[in-house]
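K.L.:
Attaching a predicted model along with its sequence, questions to come.
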Amino acid sequence: MDHNPAAVNPFQLFDVPVVISSQNDSHCFDDDGRLKRTGTLCTASAHIITAVIGSGVLSLAWAVAQLGWIAGPAVMFLFSFVTYYTSSLLTECYRTGDPTSGKRNYTYTDAVLSILGGYEVKACGLIQYLNLFGISIGYTIAASISMMAIKRSNCFHNSGGKNPCHMSSNPYMIMFGVSEILLSQIPDFDQIWWLSIVAAVMSFTYSGIGLGLGIAKVAASETLKGSLTGISIGTVTQAQKIWRSLQAIGNIAFAYSFSVILIEIQDTIKSPPAEAKTMKKATKLSIAITTTFYMLCGSMGYASFGDFAPGNLLTGFGFFNPFWLLDIANAAIIIHLVGAYQVFCQPIFAFVEKWATRRWPESYFIIKEFNIPIPGRRSPYKLNMFRLVWRTGFVMTTTVISMLFPFFNDVVGIIGALGFWPLTVYFPVEMYIQQKKICKWSSRWICLKMLSMACLMVSVVAGAGSVVGAFLTLRFTI
């Protein structure tokens, strides 16, 4: 191995041999010399649900309103099927070669490096980390919207409806950023399992409240709003109808985006049984649960508001009673997004820190850890100055960008469209073909390639719709 730091491939971060002679036989260590993984079906499902039932669920009523009663649920079902199928292919790539004893791939880019290699690993790394970066921006915007909703609700009721309660989202984005700076100091992915469980519970809480309010609104009006083809021409122009429909597809794609961190989640699972077996069960369970919620929330939201379904479902119910229930729902969104932000950002943190360690192995600033005693905890917290500075800078950057571009629906659509095809479909399909040595031009090879090409076209048109939507929103805002 070349020990010249300048020659290190930054994507080959985790292929570091660990020599532990006596400890490898211990019950405390796995086959790769690392501490035994302790993840289970429950914790893996919690990570996935935290990642999937994110702020994307709030835009589904708007998405169904653009597509209508037929295309809206159909597109959601298709995305759930494609996501489950390609995620099952991706789980097979956690180990290179034998599914029980092959070399572990600790991250998504590790899997691409060991199976595909070449320029594809660089493309994958760039797309993955840009996607995660974009998701963190989207979550910051969504959290600030919920904070503002709570503040405006209380202001509205305290003034008896006389004060319009206009306010800026910037202070709330800063508050969210400060909380993430603190939580970002948790060193590793496997140490935030408790945060994922709390976040998953919160996601069910606000989704359930949104669903319940939608059912109550439909029951009160005794009518199901909406049409088979979605928002009507007249309410919007024909061109707007097309662009908004494409943007809606991007929003639905965003709602199912978790493949980007699937390998990282799988790396927390203990074995036996084989990690791929547990991960497939977790994926099936999580996607079944989330799709049920998505269908209910999207459909009931559309039935409640019709063509005027809001971009954020909970904001559509206004500030009327029971306003305290909406406050609870928005508080649950905030707590969930606090955890989801960490789930998506931990892979970026690990990438940069391990690259820096390999690049400057003698740096005191990067390597040195200080033991900070914490009352009530047996082991001290290990403070690393590079981790403190770099992660704080990252959170500050996402916060500032969110303040400059606070358009939730447009950001969601762009992120979903750009990340869906390469990360959810292309790389899993290509790695699976290579891993299983599927013969070129065989029926299975052709079907997998056709699936990839179809999803590419979907991503392209959804991305175009979302970019146009963002441009129009920015123009009218300015």
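P.N.:
Yep, that arrived.
K.L.:
C-alpha only now, for contacts and for neighbours.
P.N.:
Fine.
K.L.:
Show me what the longest helix seen in the chain is packed up against.
P.N.:
Identified as the longest helix of the chain according to DSSP state H is helix 119-158. Under the contact criterion of 3 or more Cα pairs under 8 Å, 6 or more residues apart in numbering; DSSP states H and E, helix 119-158 touches helix 108-115, helix 170-183, helix 323-359, helix 385-404, helix 408-419.
K.L.:
Okay, the residue nearest the centre of the chain and Gly339: tell me how far apart.
P.N.:
With distances taken as Cα atoms, centre = their mean, the chain has Ala51 as the residue nearest its mean C-alpha position (4.4 Å). Ala51 sits 9 Å away from Gly339, taking Cα to Cα, to the nearest Å as the criterion.
K.L.:
and the comparison structure, right after this:
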Amino acid sequence: MLEEEIVRNRSHSIDGIPSQLDPEYFDDDGRPKRTGTIWTTSSHIITAVIGSGVLSLAWATAQLGWIGGPLAMILFSLITLYTSSMLAECYRCGDPVYGKRSYTFVDAVRSILGGRQYTVCGIVQYMYLYGSAIGYSIAAPISMMEIKKSRCLHLSGGKDPCHISSNPYMIGFGVIEIFVSQIPEFHNTWWLSVIAAIMSFGYSTIGVFLAISQTAENGTFKGTLTGGSTENVSTTTEVWGIFQALGDIAFAYSYSQILIEIQDTIKSPPSEIKTMKNAAALSVAVTTAFYLLCGCMGYAAFGEQAPGNLLTGFSMYNPAWLIDFANAAVVIHLVGAYQVYVQPVFAFVEKGAAKRWPQTKVEHKIPIPGFRPYNLNLFRLVWRTAFMILTTFVAMLIPFFNDVLGFLGAVGFWPLTVYYPVEMYILQRKIPKWSPKWILLQIISVICFIVSGAAALGSTASIIEDLKHYKPFSSEY
């Protein structure tokens, strides 16, 4: 009788509160029922993928030319889609339906590849995510400043150069993120991702429209088949530019490092793998279409003079409100994209702190008239605020938009988008060594390693060159 009572209590509600094993309210791992769909998953992916990287694609295309630019974007999209499909199959260890779930990218690495790889991957992933936060802390203020610069140029008729310090805008963006970062968990950011995805479509569409308009005004398509500069620049500089362009494109497609975190929000049935693959295919197809339009039309409009941030090339465009709206959309999008990238970092630190110091999990209810009480966690408030302050400080120290994006794309693309998904997939599917498929996967990995290495060199060379003429905390735009 006692055993029957225990079973009954485990499978039914007690005083209206569902038990932790009730399948109506909880998933197979005892966590609250996941609610993610193909649409929320696609929103997360698009928010992560169509970020500040899209704005640098016209410049990247200018370095590679009409042949190399579109070809590079298509190849990166195919590789990203292929490896993300493999990574999606690693969400559950062993059985794709009933296997143990991995809640994060590094959890999947630990379950499938082991502890040593887990340590190395964790260092690379969280450094990349932190670097992305720095990149967004640079990109968003540029758009903020562009709004003010556009107004200044129109008022002066283009006579005033309108130099603006970036520091107040970086600090302002950091303050905004301090408040937004108090969203407790990644699962709670779906609404922010939906808004951010809409904004990304908005400013990408405006960028394409403006580029088409500028091309029509020019009366011709600018650019060359091979790209590069027609000015007297050294071969070394052109090579570094090509390498950095590859890094920028790689960064524009990077989202594998948070794919498992996104997949952990998906409800089942259907299986999380099926939903994730469909969402990845949809998202990569949509983003590639936008990338080709932004990169190619931006190059057609400006040729070798394509700016590092596409929207900055239209400061004198009329109507000015359209440019202002596009830049405001960039800022709103990056507020959401920032959270998509840093929430896994928050979760990692807070999970570790809770294991060592259980008191860090204590929450205090703060009454809000007309709303539910807010659960204030002092540790979360203090540590996340400190994180934002440090990130903003570093962004103010090295405010090089293109160079930072290229470097992040270079160092993160091969290990996170290619190497770990390939190695986990090989073990998960038990692919025999030296079989045709094993050889193909290794060839893809080696080629991507070489490309990542070259892109890292190009971006590092550009950063070193920029540092020769830069004074810390005194940047103007």
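P.N.:
Happy to help now that I have it. Keep in mind that this is a model prediction, so the values were computed, not measured.
K.L.:
circling back to that earlier point, out of the helices and strands packed on helix 119-158 of structure 1, which comes closest to Lys437 of structure 1?
P.N.:
Each of those has some distance to Lys437 of structure 1 by Cα to Cα; the shortest is helix 108-115, at 11.0 Å.
K.L.:
which other helices and strands contact that closest one?
P.N.:
For helix 108-115 of structure 1, where contacts count as 3+ Cα pairs under 8 Å, 6+ apart, the packed elements are strand 95-96, helix 119-158, helix 262-266, helix 427-435.
K.L.:
Throw these into TSV and include mean neighbour count, thanks.
P.N.:
Below are these laid out as TSV (neighbours: other Cα atoms under 10 Å):
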stretch	mean neighbour count
strand 95-96	21
helix 119-158	21
helix 262-266	24
helix 427-435	21
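K.L.:
Can you say which of these is nearest to Phe344 of structure 1?
P.N.:
Counting by Cα to Cα, Phe344 of structure 1 lies closest to helix 119-158 out of those; the figure is 5.9 Å.
K.L.:
give me the stretch of structure 2 that that closest one matches.
P.N.:
Under the alignment (TM-score structural alignment), helix 119-158 of structure 1 falls on residues 116-155 in structure 2.
K.L.:
which residues does Leu182 of structure 1 contact?
P.N.:
Leu182 of structure 1 is in contact with no residue at all, counting by Cα atoms under 8 Å, 6 or more residues apart in numbering.
K.L.:
so how far is Ile389 of structure 2 from the residue mapped onto Asn371 of structure 1 from structure 2?
P.N.:
Residue pairing (TM-score structural alignment): Asn371 of structure 1 is matched to Lys365 of structure 2. Shown here: Lys365 of structure 2 relative to Ile389 of structure 2, a distance of 26 Å by Cα to Cα.
K.L.:
For those two, work out which one has more neighbours and name it.
P.N.:
Regarding Lys365 of structure 2 and Ile389, a neighbour count based on other Cα atoms under 10 Å identifies Ile389 as having more, with 17 against 11.
K.L.:
what's the average distance of the match of helix 119-158 of structure 1 to structure 1?
P.N.:
Superposed on structure 1, stretch 116-155 of structure 2 shows a mean distance of 0.7 Å to its aligned residues (mean Cα distance after the TM-score superposition for structure 1).
K.L.:
for stretch 379-392 of structure 2, same thing?
P.N.:
Taken against structure 1, stretch 379-392 of structure 2 registers an average deviation of 0.5 Å after superposition, with mean Cα distance after the TM-score superposition for structure 1.
K.L.:
looking at structure 1, where would I find the counterpart of that stretch?
P.N.:
Matched against structure 1 by TM-score structural alignment, stretch 379-392 of structure 2 falls on residues 386-399.
K.L.:
Buried residues, that stretch. List them.
P.N.:
Within stretch 386-399 of structure 1, the residues scored as buried using 16 or more other Cα atoms under 10 Å are 386-387, 391-392, 394-396, 398-399.
K.L.:
what do you get for stretch 455-472 of structure 1?
P.N.:
Buried residues in stretch 455-472 of structure 1, counting neighbours by 16+ other Cα under 10 Å, are found at 455-456, 458-470.
K.L.:
between those residues, which is closest to Lys280 of structure 1?
P.N.:
Minimum separation from Lys280 of structure 1 among the buried residues of stretch 455-472 of structure 1 (Cα to Cα) is found for Cys455, which lies at 21.7 Å.
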